[in-house]
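Asker: Requesting a structural model of the entry that follows:
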Amino acid sequence: MRATVATVMTTDVVAVNEKASFHTVTALLTTRGVSGVPVLDDDNHVLGVVSEADLLAKQEFKQRYHGDYYRPSLGARIRHTAGSEGSGFSKALGETVRELMTSPAHTTTPGTSVVLAARLMDTYGIKRLPVVDADGRLVGIVSRRDLIKVFLREDADIERQVQETIPSDVPGVEITVSEGVVTLSGTLNEHSQAITAVRLAESIDGVVAVHDQLGWKRDDIVKLPVWGGA
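Answerer: Next up, the predicted model:
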């Protein structure tokens, strides 16, 4: 059984309302030691995420124009309205979290596998995912650090699951587990059984690696002929 987000997520979530001020969210990130938080409406729906990068857009914009007292000209504001200045300009002028946040937020659900959650983080280059229920309300948050918790499973627990996962018609497999590394040994009747046993062990959450020390009596793997080029 694969681990889901519900088994590793944090339910005590640091979040902020969309109406909060720039100063409020800056203080929140600093005091709680986090780099980003979900942004919620009054009904706890996730609207976006505000991060340190979003807040730094204001400082970056000031440096770009060489002065803390710079205010964009009317022409620049008009160009921004037309879309030529980009989202960084908007965030530089933002005063509330709703104006500063990145939206929409990439989210996940409690029933999502940790593998899929990891893929989402990798795809979008983010470090955390707000976890929402069927109505889009916040129920937790999962980070990269949370996802690697699956590799902290007890060796005895992994060994038990390997034993349960390998089919009963594949007898003779000896299983040992040390710090998440599974070693399969013994002699099986067929080569295909050995391949199946290794692949099933590799698919189990928390398995760091599988050492294949299996032998077999009969090689039942069909080897297709290799045809040379014309």
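Asker: can we go C-alpha only for contacts and neighbour counts from here?
Answerer: OK.
Asker: Residue 121 is in contact with residue 115, isn't it?
Answerer: No - in this structure, residue 121 is not within contact of residue 115 by CA atoms under 8 Å, at 10.1 Å.
Asker: how far away is the nearest residue to residue 110 once chain neighbours are set aside from residue 145?
Answerer: Leaving aside its sequence neighbours, residue 110 sits nearest to residue 6 (CA to CA, 6 or more residues apart in numbering; 4.4 Å). Note on residue 6: its distance to residue 145, by CA to CA, to the nearest Å, is 14 Å.
Asker: So those two - more neighbours on which side?
Answerer: residue 6 (19 against 11; other CA atoms under 10 Å).
Asker: And what about the more buried one, helix, strand or coil?
Answerer: helix (DSSP: H, G, I helix; E, B strand; the rest coil).
Asker: When residue 121 and residue 115 are compared, which one has more neighbours?
Answerer: residue 121 (17 against 14).
Asker: Next one: that one from residue 186, what distance?
Answerer: 39 Å.
Asker: what's the answer for residue 20, then?
Answerer: Taken as CA to CA, the span from residue 20 to residue 186 is 63 Å.
Asker: can you pull out the strands in the chain?
Answerer: If DSSP state E is used as the criterion, the strands of the chain fall at 16-17, 36-40, 46-51, 128-132, 138-143, 174-178, 181-190, 209-218.
Asker: Distance to residue 86 for those - can I get that in TSV?
Answerer: Shown next, in TSV, are these (distance: least, CA to CA, whole Å):
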stretch	distance to residue 86
strand 16-17	24
strand 36-40	21
strand 46-51	17
strand 128-132	25
strand 138-143	29
strand 174-178	52
strand 181-190	49
strand 209-218	46
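Asker: which stretch among these comes nearest residue 158?
Answerer: Closest of the strands of the chain to residue 158 is strand 174-178, at 7.3 Å (criterion: CA to CA).
Asker: Show me what the closest one packs onto, helices and strands only.
Answerer: helix 155-165, strand 181-190 (3 or more CA pairs under 8 Å, 6 or more residues apart in numbering; DSSP states H and E).
Asker: Second input sequence below; structure requested for side-by-side comparison:
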Amino acid sequence: MPGKPHTVSDVMTRTVATIGRDAPFKDVVSLMEERKVSALPVLEGEGRVIGVVSEADLLLKEEFRDSDPDRFTQRERLDDLAKAGASTAAELMSAPAVTVRANATLAQAARVMARRRVKRLPVVNDENLLEGVVSRSDLLKVFLRGDEELAEEVRHEVVDRLFPLSADHIRVEVTEGVVSLSGWVADDGLAAVAERLARAVEGVVAVHCCLVPASVRSDP
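Answerer: As a prediction, the model looks like this:
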């Protein structure tokens, strides 16, 4: 409770633009422009992910084009300077690639993105073979769920299970993803639990909980 969370496999893109390790610099730029993506998984063999080339990696060539880095910069940004002189995907890529499994929850994928400061993740299987890519925008798709769908899940997975004896006295309303719980409950200690579980339903933006103990309700 609540229901089974969405996983990366539910939202990921399965048709992915990729590049080989020996691809020239200009081919990497051309493919990114053609496919309108900001990063490309680098593959070898039968599709094993060995790294990722991002726009940030490519821009290093421009950053250092007309500069003469001092010793401090040379020491502190050695990897960046090497990429600035790169001519192939293997020399440009960040490796090992930050990846995620298809069965990871959206919350787990979001934490990896935030912690590693990346915008998209290659999705790989146990052999590190590419299965797809998940992006920040993919993770936000759960917020496209309709209000009626959210209300039904909150009603079934939270209210009916937490309050089987007083569920008929609880109203669930959802407007633009914001859940409102109102009514009375026999066990007021579960009101906070209901609020927390409703907030955990994927696609819920916020929760307003106005559940009161049956002992203090005022009947009209």
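Asker: List the TM-score for the superposed pair.
Answerer: Superposed pair, TM-score by TM-score structural alignment, normalised by the length of the second structure: 0.87. Supporting alignment: 205 aligned residues with a CA RMSD of 2.0 Å.
Asker: Most tightly packed of the helices and strands packed on strand 174-178 of the first structure?
Answerer: Most buried of these, by mean neighbour count (mean count of other CA atoms under 10 Å): strand 181-190, with a mean of 18.
Asker: how close does that strand sit to the second structure?
Answerer: In the superposition against the second structure, strand 181-190 of the first structure averages 1.0 Å from its aligned positions (mean CA distance after the TM-score superposition for the first structure).
Asker: Against residue 5 of the first structure, how distant is the residue most central in space within the first structure?
Answerer: In the first structure, the residue lying closest to the centroid (CA atoms, centre = their mean) is residue 118, at 3.3 Å. Residue 118 of the first structure is 10 Å from residue 5 of the first structure, where distance means CA to CA.
Asker: shared neighbours of the two, which are they?
Answerer: Listed as contacting both residue 118 of the first structure and residue 5 by CA atoms under 8 Å, 6 or more residues apart in numbering are residue 147.
Asker: just to revisit the earlier point, the residue nearest to residue 110 of the first structure -> the second structure?
Answerer: If you follow residue 6 of the first structure across to the second structure using TM-score structural alignment, you land on residue 9.
Asker: and if you look at residue 139 of the first structure?
Answerer: Match for residue 139 of the first structure (TM-score structural alignment): residue 131.
Asker: quick one, what contacts the residue nearest to the centre of the first structure?
Answerer: Per CA under 8 Å, 6+ apart, neighbours of residue 118 of the first structure: 144, 147.
Asker: redo that, cut-off 10 Å
Answerer: 5, 126, 127, 128, 129, 142, 143, 144, 147, 148 (CA atoms under 10 Å, 6 or more residues apart in numbering).
Asker: who's in contact with residue 184 of the first structure?
Answerer: Taking CA under 10 Å, 6+ apart, one finds 162, 172-177, 194, 197-198, 201, 210-215 in contact with residue 184 of the first structure.
Asker: try it again with 7 Å
Answerer: 173, 174, 175, 176, 211, 212, 213, 214 (CA atoms under 7 Å, 6 or more residues apart in numbering).
Asker: just residue 180 of the second structure next, same as before
Answerer: 172, 173, 174, 207, 208, 209.
Asker: What does it correspond to in the first structure?
Answerer: Counting by TM-score structural alignment, residue 180 of the second structure corresponds to residue 183 in the first structure.
Asker: ok, now residue 210 of the second structure?
Answerer: Per TM-score structural alignment, residue 210 of the second structure is aligned with residue 213.
Asker: Starting from residue 214 of the first structure, give me the distance back to the closest residue to its match other than its chain neighbours.
Answerer: With sequence-adjacent residues excluded and distances taken as CA to CA, 6+ apart, residue 213 of the first structure is closest to residue 185, at 4.6 Å. Noted for residue 185 of the first structure: a distance of 5 Å to residue 214 of the first structure, by CA to CA.
Asker: Go through the contacts of residue 184 of the first structure and say which is closest to residue 63 of the first structure.
Answerer: residue 211 (54.8 Å).
Asker: got the contact list for the closest one?
Answerer: 182, 183, 184.
Asker: preserved in the second structure, out of the residues you listed?
Answerer: On the basis of both residues aligned by TM-score structural alignment, their matches' CA atoms under 7 Å, what survives of those in the second structure is 182, 183, 184.
Asker: Can you report how many residues neighbour whatever residue of the first structure lines up with residue 81 of the second structure?
Answerer: Matched to the first structure by TM-score structural alignment, residue 81 of the second structure sits across from residue 89. Applying other CA under 10 Å, we find 19 residues neighbouring residue 89 of the first structure.
Asker: now do the one 4 residues further on
Answerer: Neighbourhood size, residue 93 of the first structure [other CA under 10 Å]: 15.
Asker: where's it relative to residue 118 of the first structure, distance?
Answerer: 33 Å.
Asker: swap in residue 135 of the first structure?
Answerer: 23 Å.
Asker: With residue 49 of the first structure instead?
Answerer: Distance from residue 49 of the first structure to residue 118 of the first structure, by CA to CA: 18 Å.
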